[in-house]
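In: model this:
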Amino acid sequence: MATTAIDLKEEILQLKKERNAVILAHNYQVGEIQDIADYVGDSLGLAYKAQETDCDVIAFCGVHFMAETAKILNPNKTVVLPDRDAGCSLEESCPAEDLAAFLEANKEKNYYVIAYINCSGGVKALCDVIVTSGNAIDIVNKAPADRPILFVPDANLGAWVMEQTGRKMDLWQGACYVHVEFTQNSINKIKEEYPEALVVAHPECTTAVRMLADEVCSTEKMIGFCKNAPVKDIIVVTESGMLHRLQKEAPDKNLIAGPTDKCACNDCHFMKMNTMEKLRDCLLNLTPTVEMPEEIRQRAEAPIIRMLEQSK
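Out: Model prediction:
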């Protein structure tokens, strides 16, 4: 007999109890996973929760770099990811060996390296401090004034941070494939359908799209914006999974997925690789686990802890 959604949920909850596990889920996960998670949030919130947990097992429903961050902060815990292949175009845009070679070739500049959290543990190990979209402005403002900044890997987020801080930075030319698919044309078209709507966009979007937004902010800050917006219609320009949480948090609003030129909403296929069945299986088998060399983990931990301390 086929497993029903109710049976699957009960299996996951039972396994979570048996394994003394916590389930962490990113805002871009499918709704069923968000609903069963112990905590749903953005990269910064998830990093805090990973640091705080006293469970034996962390089931991280997100993409690989997020689960890796949890492992960096919890070396003695078992960290599992439902789908080992849930990657990230931003992470892939900045291989650690390429960054190491660039820093070596430009060592006379003595870069202060700031990395967006959407990068590998190997890249984190080469950096001075990590940022998320929610805290990047504050942390860049705290960077040493006497050193040039290299911001990796997202050029769009870096450009937005420069606009907000006035701080010159050299930008690694990486991008999130999901957010760059939103265009000026696609947002203008949806605004024609909802002329009274406000637009909230993620800073990983291009400059042309950010200029059309009434607010540019992290996914977590989108919740407050949508709750407090003086209008009913809000166009949300980020990965479509965010609307599941927003609809729960702001039920009185008409939340409209930001479209691309190709489709009415925008999914990250990496985020959507995690399923309830894979979550059940990773708790059952405690695999796939996230591991890394201890030397890399220790070096990567320092800039993450620096971020968490500077974000309090």
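
In: for the rest of this, base every contact and every neighbour count on C-alpha atoms.
Out: Fine.

In: which of the helices or strands spans L157?
Out: If you go by DSSP states H and E, L157 is part of helix 155-165.

In: and that helix, how far from the chain's centre?
Out: 17 Å (Cα atoms, centre = their mean, to the nearest Å).

In: identify the residues contacting the helix or strand that it is followed by?
Out: Using DSSP H and E, the next helix or strand after helix 155-165 towards the C-terminus is strand 169-171. Contacts to strand 169-171, defined as Cα atoms under 8 Å, 6 or more residues apart in numbering, come from residues 148-155, 158-159, 162.

In: next up, for comparison:
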Amino acid sequence: MNLIQLEPYRTTDELKAEIQRLKTEKKAVVLAHNYQRPEVQEIADFVGDSLGLARQAARTEAEVIVFAGVHFMAETAAILNPEKKVLLPNLNAGCSLADTITADDVRAWKQDNPDGLVVVYVNTTADVKAEADYCVTSGNAVAVVNSLPKDRKIFFAPDMFLAAHVERQTGRKLDIWLGECHVHAGIRPDDIDAQKAENPGAEFLIHPECGCASHAIYNFPDTPLLSTEAMISHSRQSEAKDFIVVTEIDMVHRLRREVPGKNFIPVNRTALCEYMKMISLENVYETLRDLNNQVTVPQEVAEKALTSIERMIQIG
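Out: Predicted coordinates for the structure are as follows:
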């Protein structure tokens, strides 16, 4: 009779110690998105937004990249590092926004607009990026669109709220795909109004993916829309002590770690991405231990997508 050897239960501290040991042993780096669980952020070598993580993936000398994020982020890292192992601790960690558009949707627009330019948000699959001229994040979308020829039609996909922000900032009319992030779309104007009533002296930190952004701009006209990375720099420089954070709830953890002495209030404690939360300390540890859950992109797709991704990294 064969007995299955079970690993002993590990405490959080033991898991963290084992992950640190395995990173050295396997010559690995752990990249974590701002929306990851706090304990996952704390064992990462770098925590950031999609643009920052892409830049780190492009420059790392590690042989193994463990991406504590969602599937499209691991795909991007794999495209930038074809010679390295890119691992996603939970292969079911997808993205509701990325799922709103396919490569066929982009090809259909290109067929109708052969002289147009395609700009896609980084929250898209590799297949979609392969059909794009430019890839962007919330941090550089305005800069990218501003850099494009004024006489070219632009298709912007898939987030309609980020697209509306880009239109306001650039003054350009875009062809907009009507996609949304379910977390950001779920933050309502009532959430903003309620938190402002409770914290009248607080400043807003509002992500441009939020469906409530137009309401905030109209009712609080001095409020900027900020990428998650810009939230860090803005709150450091601001004289305000209190901030209402209008994005996924675990951005608050990073803000509290990196900007001590200030108070960060989540606008809605149910603004939680269940896909990001699929990554746990346990599966980060197991992935490092076994070097499994590798994410790969077909060479033909990767080669086509690389151009738009490199442009994203270079601009803004």
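
In: start and end of stretch 105-124 of structure 2, how far apart?
Out: End-to-end distance for stretch 105-124 of structure 2: 12 Å, by Cα to Cα, to the nearest Å.

In: helices of the stretch 201-312 of structure 1, start to end?
Out: With DSSP state H, counting those that start in this stretch as the criterion, the stretch 201-312 of structure 1 has helices at 207-210, 219-228, 242-249, 276-285, 294-310.

In: can you redo those helices as JSON lines with mean neighbour count and distance to A2 of structure 1?
Out: Below are the helices of the stretch 201-312 of structure 1 laid out as JSON lines (neighbours: other Cα atoms under 10 Å; distance: least, Cα to Cα, whole Å):
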{"stretch": "helix 207-210", "mean neighbour count": "19", "distance to A2 of structure 1": "45"}
{"stretch": "helix 219-228", "mean neighbour count": "19", "distance to A2 of structure 1": "36"}
{"stretch": "helix 242-249", "mean neighbour count": "18", "distance to A2 of structure 1": "27"}
{"stretch": "helix 276-285", "mean neighbour count": "18", "distance to A2 of structure 1": "12"}
{"stretch": "helix 294-310", "mean neighbour count": "18", "distance to A2 of structure 1": "42"}
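
In: out of those helices, nearest to Y116 of structure 1?
Out: Closest approach to Y116 of structure 1 among these (Cα to Cα): helix 294-310, 10.4 Å.

In: quick one: what's aligned to E97 of structure 1 in structure 2?
Out: By TM-score structural alignment, E97 of structure 1 lines up with D104 in structure 2.

In: which residues touch the helix or strand containing that match?
Out: D104 of structure 2 belongs to helix 103-112 when assigned by DSSP H and E. Identification of contacts with helix 103-112 of structure 2 by Cα under 8 Å, 6+ apart yields 116, 118, 127-128, 130-132, 155.

In: okay, the match of E97 of structure 1 and N113 of structure 2: tell me how far apart.
Out: D104 of structure 2 is 14 Å from N113 of structure 2, by Cα to Cα.

In: what's the answer for E83 of structure 2, then?
Out: As judged by Cα to Cα, E83 of structure 2 and N113 of structure 2 stand 36 Å apart.

In: who has more neighbours, the two?
Out: N113 (15 against 10; other Cα atoms under 10 Å).

In: so which of the helices of the stretch 201-312 of structure 1 is nearest Q34 of structure 1?
Out: helix 242-249 (7.8 Å).

In: mean shift of that closest one relative to structure 2?
Out: Compared with structure 2 after fitting, helix 242-249 of structure 1 has a mean deviation of 0.7 Å; criterion: mean Cα distance after the TM-score superposition for structure 1.

In: okay, that helix sits on what stretch of structure 2?
Out: Following TM-score structural alignment, the aligned partner range for helix 242-249 of structure 1 in structure 2 is 251-258.

In: got a list of contacts for that stretch?
Out: 34-35, 38, 41, 228, 231-232, 245, 262-266.

In: could you redo the last one with a cut-off of 10 Å?
Out: If you take Cα atoms under 10 Å, 6 or more residues apart in numbering as the criterion, stretch 251-258 of structure 2 is touched by 33-39, 41-42, 47-49, 228-229, 231-233, 235-236, 243-246, 262-266.

In: the contacts of strand 169-171 of structure 1: which two are farthest apart?
Out: Largest pairwise distance in the contacts of strand 169-171 of structure 1, by Cα to Cα, is 17.2 Å, between P148 and D154.

In: picking up where we left off before, so which of the contacts of helix 103-112 of structure 2 belong to strands?
Out: 118, 155 (DSSP state E).

In: what subset of the contacts of helix 103-112 of structure 2 is buried?
Out: Buried members of the contacts of helix 103-112 of structure 2, counted by 16 or more other Cα atoms under 10 Å: 116, 118, 127-128, 130-132, 155.

In: what's the closest of these to H182 of structure 2?
Out: Closest to H182 of structure 2, out of all of those and judged by Cα to Cα, is V128, at 19.6 Å.

In: the counterpart of Q29 of structure 1 in structure 2 and R172 of structure 2, how far apart?
Out: Mapped onto structure 2 by TM-score structural alignment, Q29 of structure 1 lines up with Q36. Distance, Q36 of structure 2 to R172 of structure 2, using Cα to Cα: 34 Å.

In: check I315 of structure 2 too.
Out: In terms of Cα to Cα, I315 of structure 2 sits 18 Å off from R172 of structure 2.

In: do L225 of structure 2 as well
Out: Taken as Cα to Cα, the span from L225 of structure 2 to R172 of structure 2 is 18 Å.

In: the two: who's more crowded?
Out: For L225 of structure 2 and R172, the more surrounded residue by other Cα under 10 Å is L225, and the numbers stand at 24 against 15.

In: report the contact partners of the equivalent of the more buried one over in structure 1.
Out: Alignment note (TM-score structural alignment): L225 of structure 2 maps to V216 of structure 1. By Cα under 10 Å, 6+ apart, the contact set of V216 of structure 1 is 133, 160, 199-205, 209-210, 222, 225, 237.

In: now structure 2: which of these match?
Out: Using both residues aligned by TM-score structural alignment, their matches' Cα atoms under 10 Å, structure 2 keeps these contacts from those: 133, 160, 199-205, 210, 222, 237.

In: will you turn the residues you listed into a markdown table that also has distance to R280 of structure 1?
Out: As requested, the kept ones among the contacts of V216 of structure 1 are arranged in a markdown table below (distance: Cα to Cα, whole Å):
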| residue | distance to R280 of structure 1 |
| --- | --- |
| S133 | 31 |
| W160 | 39 |
| V199 | 37 |
| V200 | 34 |
| A201 | 33 |
| H202 | 31 |
| P203 | 33 |
| E204 | 32 |
| C205 | 34 |
| R210 | 39 |
| M222 | 30 |
| V237 | 31 |
